[in-house]
Each structure stands twice: as C-alpha cells, then as structure tokens.
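Asker: Below: sequence and its predicted model.
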Amino acid sequence: MHPLSVAVHAADPVTRRGVVAMLADDRVEIVGEAAGPAVVVLAEPAVTGRHVDAVGRMRGAKCVVVTDGFAAADILFAVQNGVVSVLPTAEVSPRRLVSAVLGAADGSVAVLSCELQSALLRTLRGQVLESCGMTLPGMGAREIDAVRLVAEGFRTSEIAAELACSEATVKAMLRAVMTRLGLTSKTHAVAYAFRAGLIS
C-alpha cells in the first residue's frame, strides 16, 4: 500500500518542521504543495479565508487545519474548500494528527468543535435548506404537516382536506419523504419526525 501524500502549509518554518515531525509515520509521505497532495495540513496561528482559498485551489485535496484562531463564521466556506477537521493547536499530538490526516483522506474522520459544528448547521439551515423550503432533517413544511396529521391518526382523505390538496398529492408527498429519507412506511416516517423534533 502506498503512503498517503501530505503537504504541510505553515508560514512559520519552526511550526512546519514540528508538524512534519508529528507526521513521521509509515502511512504518510510528506510532499510539496505542487505535487498534488491528497491532504494538506494547514498550521497557522489564525486561519483566514485567504488560507482556506489557497487550499481550495488544490483541487481534490482535503485539509486538516491546526490553529487556535478559526472564525466560526468561515466554517461553510472552509468545508466547501476541502476543510475536514479543525484541531486546536494545544490539543494536537502525533497520534491525533496522523489519525485526522488519514481520516480526512478516506472520509472516515472529521473533527470540528461543538461551536464549529453548530455554526455549520446554522449556516446550512439558513443559507441552503430554508431557501429551498426544507428543514435540517430533510422535510419541507407541508411534508411535516402531512406526517403530523398521520401521527394524529388522520386518514389520507382527511389529510387532503386539512392541507387543501388532493389525496394523490398527499400520497405522493408521503412517498417522496419516505424515498428521500430511506423510510419504509408512514409509521417509520412518524417515528423519524418525532426523533428529529419536527413533531411532538
């Protein structure tokens, strides 16, 4: 098995040497940024959009950020440009860094603080889903209403009357929800909606 190609980007040469030393592992090969690495480790005291944009230009490269200065407002832009993990400098160890790098490459590990996860979810909800009439768990407002009425024991004809649409529309709406979310029945859809906090 070939080692994973990893580039280290750090303006400070001491920091760069430290990161390279931490990545001393048979599964990792340090390469230059021009070599088209699979993963880039970006180690800076504060990471800005300029840093992330530079990584984003390395098409296909995943990025592990090591920093104590990362603005939560930049998380969606960062993720869109290949950032998979953001590790606080003080918490980095060789084992944790190698694990994050290998996990970034195969998609098995993503490390974001609770603050960054919350910021990402808020941004997704506000900028992406709500603009399409969707909720974070993947149901639109009318679909939630239909599932809520199913939970309350309404028959298809009664749901159609409540939502001022045809029975065929109600059936299509419920079928679309189940297909999109991988649910097997209306009961399963109701259980999903309860767990997601969409109905109570």
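Answerer: Cool, got the structure. Residues are numbered from 1 along each chain as shown.
Asker: Please count neighbours and contacts with C-alpha atoms only from this point.
Answerer: OK.
Asker: distance of Gly69 from Val8?
Answerer: According to Cα to Cα, to the nearest Å, Gly69 stands 18 Å off from Val8.
Asker: Which one of these two is surrounded by more residues?
Answerer: Between Gly69 and Val8, counted using other Cα atoms under 10 Å, the more crowded position is Val8 (23 against 14).
Asker: Shouldn't the more buried one be within a helix?
Answerer: No - if the criterion is DSSP: H, G, I helix; E, B strand; the rest coil, then Val8 is strand and not within a helix.
Asker: Mind telling me what element the nearest residue to it once chain neighbours are set aside is part of?
Answerer: Ranked by Cα to Cα, 6 or more residues apart in numbering and with sequence neighbours excluded, the top spatial neighbour of Val8 is Val41, at 4.8 Å. Per DSSP states H and E, Val41 falls inside strand 39-43.
Asker: For Met58, the count of nearby residues, please.
Answerer: So Met58, with other Cα under 10 Å, has 20 neighbours.
Asker: Give me the neighbour count for the spatially closest residue to it that is not a sequence neighbour.
Answerer: In this structure, Met58 finds its nearest non-sequential neighbour in Gly36, 6.9 Å apart by Cα to Cα, 6+ apart. If you count neighbours by other Cα under 10 Å, Gly36 ends up with 16.
Asker: Gly36 and Ala105: what is the separation?
Answerer: With Cα to Cα as the criterion, Gly36 and Ala105 are 13 Å apart.
Asker: Take this one as well and set it beside the first:
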Amino acid sequence: MTEQIRVLVCDDQLLIRTGLVTIIDAQPDLEVVGECGDGKAAVELAPRVNPDVVVMDVRMPVLDGIEATRRLAGAGVERPVKVLVVTTFNLDEYVYEALRAGASGFLLKDAPPAQLLHGIRTVASGAALLDPEVTRQLVGVYATRIRPVEGSVDDSPLTPRELEVLRLIAEGFSNSEIAGTLVISHETVKTFVSRILTKLALRDRVQAVVYAYRHGLVA
C-alpha cells in the first residue's frame, strides 16, 4: 500500500471546508491532517501537521491566501509546501498573484470532486496543475498586470526551439498540443519542458508562464 498524501484544507467558509474535507478523506490514498479558516492559521499549522499539499482559498480574514501561499511556498522558504489554490475564478482578481506567490496550481470551487482529487494528486507528485483552457483565460485577464523585467530574449539561455516551446506553454498549450503544432513527439516535448525549467531555474509550468510574460516572449 502506497503512503497516503497528507492534505491541509484552508477555507474560511465552514460549509465549503467541511465538504472538501469529506471528499478528500473518503479517498484511501488521501488523508486530511488539518483544517483551518484563515491563512495565518494555515501558516502556523503546516509545520505541525506536515502536509504534502495545502488546499488554499484566496479570500480569507486575518491573512489572505496569497500571503499565506507566499509564506508556505514562496521563494526563499526553507521547507516549501505545495499549495493548490481553490477559488471562484470569475470573482477573484488575485488568482494570478497567488500563482506568482508560489502556488503549484489552481481549481475552481465548482469543479467536480474528481477534478479536485486529481488536482491534489497531481500537485503532490510535483507537477503543476494548470489546465490549458484555464491558462488561456488566466493569461487573457492578468497579462497586463505582469510587470516586465529588464533584459531581452537575446540574453536568454534557451535555444530558439526551447523559446518556441516556452511561448506555446505560456499560451496555454498542453504537451500534446505542442507536439502537434511543432510536429515532434510527446516525449521530445517533455524533454524540452524539462530543459526549459532547469535552465531558467523554474519550479513548474506556472512559473514558466509568468517568466514568458515578464520577459515579453508572449504579447
């Protein structure tokens, strides 16, 4: 029997939090090790319960999910925790900031239970959960808020082909779609993605999207 994935649930709405806990705890490979109603409590509780994944709401009292995510998974955190943001995308202006703060992905609160469970397992495995279609929506809404950095594409350590793959990632293409667009194999795409993340010292595809927009690789 494989080791269970430990999950901490953080949402200020008791009804939603209870529902999340019930759905997660019903799975043989998942275990809810704690629950709380604000970001400050999540930051304080995480070191004690040692979760593999924190399911994090964004809008909460005391400390919001963005700052809590930054403290749990942001740059410079000694022992970062994987965070899966679960939010109402159409109403929440701060999803992009949560991803930039270190979240490994996000889901909508009205997503079906199977998608939530898949998301937790995906994030726990070390992969990013960034659905291509939702990526396109996210980028369309928040691209103008991404502050560019100095430098040019000429300074990039990436090869022209790797830059091409990175642009497609930023536009929300899945690996299969990238393979079809560039007429290369799925395994070759995976190799390119791995090289891109390694060369740019990025954790996952979420950070790759942010990098591409900040460096002007996507209009």
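Answerer: Arrived safely, thanks for sending. As the structure is a computational prediction, the values presented were derived from the model and not from experiment.
Asker: related to what we said a few turns ago, and the residue nearest to Val8 of the first structure, how far from Ser108 of the first structure?
Answerer: Distance of Val41 of the first structure to Ser108 of the first structure, computed by Cα to Cα: 17 Å.
Asker: ok, these two, which is more surrounded?
Answerer: Using other Cα under 10 Å as the criterion, Val41 of the first structure and Ser108 rank with Val41 on top: 26 against 10.
Asker: just checking, what residue in the second structure corresponds to the more buried one?
Answerer: Matched to the second structure by TM-score structural alignment, Val41 of the first structure sits across from Val55.
Asker: Its match contacts Ile16, correct?
Answerer: No - with contact defined as Cα atoms under 8 Å, Val55 of the second structure does not reach Ile16; the gap is 11.7 Å.
Asker: Now do the helices in the second structure.
Answerer: 14-25, 39-49, 65-73, 95-100, 113-124, 132-142, 160-170, 175-182, 186-199, 205-214 (DSSP state H).
Asker: Among those, which comes closest to Ile5 of the second structure?
Answerer: Between Ile5 of the second structure and the helices of the second structure, the tightest spacing by Cα to Cα is seen for helix 113-124, at 7.2 Å.
Asker: Where in the first structure does that closest one fall?
Answerer: The counterpart of helix 113-124 of the second structure in the first structure, counting by TM-score structural alignment, spans residues 94-105.
Asker: What is the mean deviation of that stretch from its aligned residues in the second structure?
Answerer: Stretch 94-105 of the first structure: mean distance to aligned residues in the second structure after superposition is 1.0 Å, counting by mean Cα distance after the TM-score superposition for the first structure.
Asker: Buried by neighbour count: which residues of that stretch qualify?
Answerer: Using 16 or more other Cα atoms under 10 Å as the test for burial, stretch 94-105 of the first structure gives Pro94, Leu97, Val98, Ala100, Val101, Leu102, Gly103, Ala104, Ala105.
Asker: Likewise for stretch 142-162 of the second structure?
Answerer: By 16+ other Cα under 10 Å, the buried positions in stretch 142-162 of the second structure come out as Ala143, Ile146, Leu158, Glu162.
Asker: and of these, the nearest to Phe192 of the second structure?
Answerer: Set against Phe192 of the second structure, the nearest of those by Cα to Cα is Glu162 (6.2 Å).
Asker: on that earlier part again, gap between the strand holding Val41 of the first structure and the chain center?
Answerer: 18 Å (Cα atoms, centre = their mean, to the nearest Å).
Asker: can you give me the angle that strand makes with helix 13-22?
Answerer: 140 degrees (axes from the mean of the first three to the mean of the last three Cα atoms, to 10 degrees).
Asker: just checking, what packs against strand 39-43 of the first structure?
Answerer: Contact here means 3 or more Cα pairs under 8 Å, 6 or more residues apart in numbering; DSSP states H and E; on that basis strand 39-43 of the first structure packs against strand 4-9, helix 13-22, strand 62-66, helix 94-106.
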